[in-house]
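A.B. asks: Sequence unavailable; structure follows:
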């Protein structure tokens, strides 16, 4: 047996490829998140193309044919209705690619063959037999073991795809015998006994591969075996007798046809000249830029490209040094009427504890995309004599585009310039096209959407910028110039991709305007009582030290590191003998919060540890972290960063510091909200969507019972509990209401019985009963979730009512746990995504309304479903009315959007 792909076959070699087998294996070998910008999944086409080109390169065949199955039933299906009935339905993402594969085979100059009523294996068997009879060598490429019967020295061998896209074994007769224990001529009889579960053809009970090989080698054929069936052990004799009809049927179905009346013969399999123009067009559509060189190498063709082709992007950057030259350049760009592509050059942060407060080195703007020309405006010019020209450019609403633009918009605000002309942020567009990919950098986008690469330019020490005439590095200017040019090349393909996926409205009307809103929030920040925050930090330091001493004392083991999970685990489970709950992936004892909660009350050290950990987290994360994040005197404000491209569902996130996680569940944690204060003469107004995710569920599922619960005017959780437990609303107690509330909110996160049981601290079986009762009371909810999973499985993605898509390739995974997690994600993505979209619409509209009506009030913070505004005295009533109306009217749900409003001098007072 020869292993792998031996190159240089003798003249007269015919390669016959099982197209369906290779496409199927490519689909599961290449990640399904490989898609074009327009949303076309391409993993199977890509994997198949690379496999096919590799085969052509390594084996140099003279003739090639790729055989495909047809959709119509074959004679085997007509003979046995259950034939292949056990196979799962072909994933929609794979089905969509089969036609493209056929087209690709044709453009490469290779014959594609099929025939009604038979399978690709039969087509291959017919052509292989013809070639053998002519004395030609044949290589059958497949991942189907049925082809083993075709192997015949010296002419016919099978190149068997064992797994993935590159693991092959080339079998001759000796190789098949070594692999199966029988000669190829005996393979059908061997397989008839063994059966073929993949085709839903059962064999003889108790007869596996070794027994089947032993019997066939002993008797030579099925007929001879059954003539000697009495010689077998009683059990084997019984099993053979019971399966005799099944075995003979297997013989009929498993033998490949060698006389299919095809429309072509071996002579028609000569490689035709590749259709170069069609290859280029197809590869452009599939965005297979990395395969162009491979096609050129294997098929010896010259694949050209469009105007953007040509390797690394190049730029010529002109430094502007005077205010007059800056005004002239900016006026010329503004007068063009086209969005101006720009990129900021950044140095180190002013303060590393506030990484978003970066130092601007200058601004690059594209002057001529086709010529690769950009201008560079140094920050010294922009902040002094060139400031007026810059202000006029952006304040006039000049359209511009960039990548990760918010930091620059924030810098402009620091200069008193409110830029309202943003039309495209390439990072946000890429996020909308595939939020799960995480590949939103300019270099990734250039490789994906153009034929060019963005070269890396080393930054000079400390980000210093040198003049061109000095002969020293001008890296920041060149880097920014290249980035701006990259944006200009990306604009058209990104906008086309957004149009193709129906995402243009989401980009233009929601996400792009939101950039300015978030920049304004970050610019404003929220006031902090520094003295109160410092005092809180100091108390937490003292409390943490006190509780650490209590842990050590309760352990009775002398000093040990209470922050070491390993030492804590050894103490609890080895020395104190407490029952371990679970272990980590490394085999160590788990000492996480869930584990310790289950052990609460078992030993004083457990309670002390839980108290210590709570305070220590507050001290390190919030006490120290928030103090470090406060701006300089007399500002005393914290300015967090808000991110649009992190959460897959469209939710906003916060960091540096993360103000979304300010603790509220414990009294100690809630104290932190007391140190967030309004400016003098102002108050904090907090507007909070009430139960928005549950309202989204009611709208999406259109469940009459849940809709009634909202429309009745009663407390919704009490109403839901009454329906779930079959009691009157007046009889609903705290426990029933809390359980119903937990289930309702858990639904938005795909919570199942195990998760509910963990939260309620009850057995999973009891939790399942509660869930069943919930879905019994609200049956449309279960129907909606089942429908959401089914649609995601078919389409490969979920979609909100606003059109936001989330690709979930794992939903067709063969791994049960991955598939189960993907199903939960499919259940909740539409719910959370709709809630996120509604909230973003409200933010954009509220910010615009405040400006349009001339209010001095501003949005300064958002946390989950609440908006926090800083409102001057005298504006309370008007702003409160505007806020409630704007948020309530953000989307017309089947149930009303309810907004809770509160106010106070501190965040704690307002909540």
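C.D. replies: Structure's in. What do you need? Since the structure is predicted, the reported quantities are computational estimates derived from the model, not experimental observations. Residues are numbered from 1 along each chain as shown.

A.B. asks: CA atoms for contacts and neighbours, from now on please.
C.D. replies: OK.

A.B. asks: buried stuff in stretch 677-688?
C.D. replies: 677-679, 682-688 (16 or more other Cα atoms under 10 Å).

A.B. asks: sorry, that was for stretch 742-756
C.D. replies: Of the residues in stretch 742-756, those buried (16+ other Cα under 10 Å) are 742-754, 756.

A.B. asks: Could I get the contacting residues of the residue nearest the centre of the chain?
C.D. replies: Closest to where the C-alpha atoms of the chain average out (Cα atoms, centre = their mean) is residue 436, at 2.1 Å. Each residue near residue 436 by Cα atoms under 8 Å, 6 or more residues apart in numbering is listed here: 648, 806-807.

A.B. asks: Dump the buried residues of stretch 742-756 to JSON lines, plus distance to residue 529.
C.D. replies: Below are these laid out as JSON lines (distance: Cα to Cα, whole Å):
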{"residue": "742", "distance to residue 529": "35"}
{"residue": "743", "distance to residue 529": "38"}
{"residue": "744", "distance to residue 529": "37"}
{"residue": "745", "distance to residue 529": "34"}
{"residue": "746", "distance to residue 529": "36"}
{"residue": "747", "distance to residue 529": "39"}
{"residue": "748", "distance to residue 529": "36"}
{"residue": "749", "distance to residue 529": "36"}
{"residue": "750", "distance to residue 529": "40"}
{"residue": "751", "distance to residue 529": "39"}
{"residue": "752", "distance to residue 529": "43"}
{"residue": "753", "distance to residue 529": "44"}
{"residue": "754", "distance to residue 529": "43"}
{"residue": "756", "distance to residue 529": "40"}
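
A.B. asks: structure B:
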């Protein structure tokens, strides 16, 4: 049984900073900053709804100095001043919290942590279970059997065992631990180069900080020297890190009982914040005055309108008449699987206007299920409507429904709208684009989730086993909410003609094309994959042996903890970066840097990870993915995932098969053509650089592409002042790194790392590049200015990418947004172009019916299965369609290869 917490303490200042830095910067129509306030209130509501405590304390830091700054003037000196748009949100937030009836505490000359520590300790002494909601690791020192920490943003809770697991020491030793590692944020001095593991080991070896100090002479190596040099400042560090638990406060935990909310004041604030979600929490007082008031922040759900469930042929005919008369109807399928290629149809739902929806059960098979209409008979009756292009349909992810229906001989036509794509085109990064998320964001409506009626995990049942009474409401609600979403989203898209055009001319026409590609699938050679798996297993084993020999002992190559111990404690490798918990990082980027510096073990681990991933993800798994009905592998394409408009794929993820390594190319050899056919790969050549030339209008870049020059050789010649024929392969490689690096916002530092040269030489390369291609530099600066002004950038075809952090006060986040602003128009335009090419090629295939199937789309490449005798015809028509997909200031070039397998086709 879960622990109940009668007393909840909230680190409100911590909430405020985390909400400000983690959430989008929102403003109301008056330009007032509101994002942090709304974020904190959302976290508060979530916390209080979950625990419904009897006593609550919401604690803020008081303005002005604290006793710690008197002890150590440099305390928190490294912290930048509070941003103005955050400072202005403090008073409104505190006013709203008071209006919610929540006790608000602001105690001068101490920090919120000290107030929380004191109140939590008092409650614990009275046996009151207390929950402290904070993201501050320092408060781990107050945890005991009665006090638990919870991080509301991550839902991670820390009890005494959790503290020991996270820090390597019990709560009563956390102060000693913090004193040793120091705190760069609060500017608390510690022992230089003493990381979390070292601090925990010292405390484990010598008992506590005093024991570490007493045994400092026994600590060997450089870190021992650092410890001895820091001995004089450790007592100060301990004092600064210690949270007070004995403040003189004129209140007790049991005095902190919430009072009834001031609804009128709350309504005024929520209207000023312009938050529909918060306004929706203000429900009328119940008629039963004796009923207890709902806890602050709790939303009471209103009963849903009943929907129809159709059991008779007459009911079906009534609904056929309704959808036939409607200018647009919503449509959804319910099935037994998320895999559309294997899903069995269980039922259909329809909606013709908001609140008017029905579910047609066809194949529920649980014991005692009522008699249902014959599935084939109903589908035969509906088929003319579903296949009629003049009967306009709207759905949510209709590609799935189209693929399911195709298995029953129905070709879905008349797709007018897809709410998933409407949301995605409107703002790709605003939210997830599943129906539940969209309903919450755009309608402020909480849908019935699938897990609510089917269960979770291993106990989850398939839809055909769900009782029709529950299934009917869930399914009809899907159709109803889809229609309502369309009525909300489409007017917003229509208001921006370029985006509406992109949605109608690119995204919606792509739905049937992707469905056909998924259904076609691709043949693979399972025997070849099995042989590759065996070879990879041997190579992985050999790498493990080499790693053990290099490390001097056996260890788990998949364990960051064990790797970190060997790297930084046993081998003394330099710490490149740290994890959020302060531990030395062993991320892939760190391993790459260490390997680049000549360290053998990181290089072996990188090779081991790469080969293990290829084996588990592809050579082992692809054989298990073969559909027994088709004997092919069927990937799933996703239109509404990548922010830039690019397609992604899963099960298998075709985008991640490496092409530059021999192992990746060997996996591609297992993708084979059917007998009598060939695989044809058509790949855009350097499309993003060509788009850069078009967008920037740089004369030299345009001339190089117009002349058909090797762009990387031409770039090397320009920046080095050499004739193209004198450029060496290494010089061309450097120019290629610059060409592509600039598109992705690579700095001189990053270029230096990639080329293995010093930073000054890399900066000289970049400077000379911009001297020779000034149009590129001007384009980048124009884009930054425009992005800061509009907060979005656009592709050539009107796709917008919104940049919520382009004006962020954090320089690194702002710089990342600026890099995205420069890259997104090129990546997004490339994505739009290949989608337009797919539509053009598909029109040829559907019209003339050549023996050609479009099988895969990977990055800038399309892969086809072509009858051997039609290879030349297909190559000519496909090249023409792809090269004509956009009119740029430079020619689009498509390279085509043909082979028995995917690798040969390159």
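C.D. replies: Alright, I've got the coordinates. Computed from a prediction, not measured in an experiment: that's the story for all the values here.

A.B. asks: farthest-separated two in the buried residues of stretch 677-688 of the first structure?
C.D. replies: Spatially, the most separated pair among those is 679 and 688, at 21.1 Å (Cα to Cα).

A.B. asks: Just give me the longest helix of the first structure.
C.D. replies: helix 816-852 (DSSP state H).

A.B. asks: In the second structure, what stretch matches that one?
C.D. replies: Under the alignment (TM-score structural alignment), helix 816-852 of the first structure falls on residues 811-847 in the second structure.

A.B. asks: Could you list the buried residues of that stretch?
C.D. replies: So, applying 16+ other Cα under 10 Å, buried residues of stretch 811-847 of the second structure: 814-815, 817-842, 845.

A.B. asks: so how far does it sit from its counterpart in the first structure?
C.D. replies: Following superposition, stretch 811-847 of the second structure is found to deviate from the first structure by 1.1 Å on average (mean Cα distance after the TM-score superposition for the first structure).

A.B. asks: Sort out which of the buried residues of stretch 742-756 of the first structure are in helices and list them.
C.D. replies: 742-747, 753-754, 756.

A.B. asks: and residue 751 of the first structure, how far is that from residue 330 of the first structure?
C.D. replies: 55 Å (Cα to Cα, to the nearest Å).

A.B. asks: if we can go back for a sec, list just the nearest of the buried residues of stretch 742-756 of the first structure to residue 315 of the first structure.
C.D. replies: Nearest to residue 315 of the first structure among those is residue 749, at 47.6 Å by Cα to Cα.

A.B. asks: Matching that closest one against the second structure, which residue comes up?
C.D. replies: So residue 749 of the first structure corresponds to residue 744, using TM-score structural alignment.

A.B. asks: Quick check: that match touching residue 823?
C.D. replies: Yes: Residue 744 of the second structure is within contact range of residue 823, at 5.6 Å (criterion: Cα atoms under 8 Å).

A.B. asks: just to revisit the earlier point, now tabulate the contacts of residue 436 of the first structure in JSON lines and tack on distance to residue 588 of the first structure and secondary structure.
C.D. replies: Listed next are the contacts of residue 436 of the first structure as JSON lines, based on distance: Cα to Cα, whole Å; DSSP: H, G, I helix; E, B strand; the rest coil:
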{"residue": "648", "distance to residue 588 of the first structure": "32", "secondary structure": "coil"}
{"residue": "806", "distance to residue 588 of the first structure": "36", "secondary structure": "strand"}
{"residue": "807", "distance to residue 588 of the first structure": "35", "secondary structure": "strand"}
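
A.B. asks: most surrounded residue in those?
C.D. replies: residue 806 (27 neighbours; other Cα atoms under 10 Å).

A.B. asks: What lines up with that residue in the second structure?
C.D. replies: Match for residue 806 of the first structure (TM-score structural alignment): residue 801.

A.B. asks: May I have the residues that are in contact with its match?
C.D. replies: 427-429, 643-644, 792-794, 824.

A.B. asks: which of these also appear as contacts in the first structure?
C.D. replies: Shared contacts between this structure and the first structure among those (both residues aligned by TM-score structural alignment, their matches' Cα atoms under 8 Å) comprise 427-429, 643-644, 792-794, 824.

A.B. asks: In three-state terms, label residue 108 of the second structure for me.
C.D. replies: Classification of residue 108 of the second structure using DSSP: H, G, I helix; E, B strand; the rest coil returns coil.

A.B. asks: What is the next helix-or-strand element following the longest helix of the first structure packed up against?
C.D. replies: The first helix or strand that comes after helix 816-852 of the first structure along the chain, using DSSP states H and E, is strand 858-863. Here strand 858-863 of the first structure touches helix 512-524, helix 816-852, strand 866-872, going by 3 or more Cα pairs under 8 Å, 6 or more residues apart in numbering; DSSP states H and E.

A.B. asks: mind redoing it with 6 Å?
C.D. replies: strand 866-872 (3 or more Cα pairs under 6 Å, 6 or more residues apart in numbering; DSSP states H and E).

A.B. asks: who's in contact with the strand it packs on?
C.D. replies: Strand 866-872 of the first structure has contacts (Cα atoms under 6 Å, 6 or more residues apart in numbering) with 681-688, 857-862.

A.B. asks: repeat that for 8 Å
C.D. replies: By Cα under 8 Å, 6+ apart, strand 866-872 of the first structure touches 678-679, 681-689, 843, 856-862, 879.

A.B. asks: Give the aligned range of that strand in the second structure.
C.D. replies: Going by TM-score structural alignment: strand 866-872 of the first structure matches residues 861-867.

A.B. asks: mean per-residue distance, that stretch to the first structure?
C.D. replies: Looks like 0.8 Å for stretch 861-867 of the second structure (mean Cα distance after the TM-score superposition for the first structure).

A.B. asks: And for the aligned partner of residue 641 of the second structure in the first structure, nearest residue in space, chain neighbours not counted?
C.D. replies: In the first structure, residue 641 of the second structure lines up with residue 646, judged by TM-score structural alignment. Nearest residue to residue 646 of the first structure, sequence neighbours excluded (Cα to Cα, 6 or more residues apart in numbering): residue 653, at 6.8 Å.

A.B. asks: can you count the residues close to residue 23 of the second structure?
C.D. replies: Neighbours of residue 23 of the second structure (other Cα under 10 Å): 14.

A.B. asks: Which residue in the second structure aligns with residue 13 of the first structure?
C.D. replies: For residue 13 of the first structure, no residue is aligned by TM-score structural alignment.
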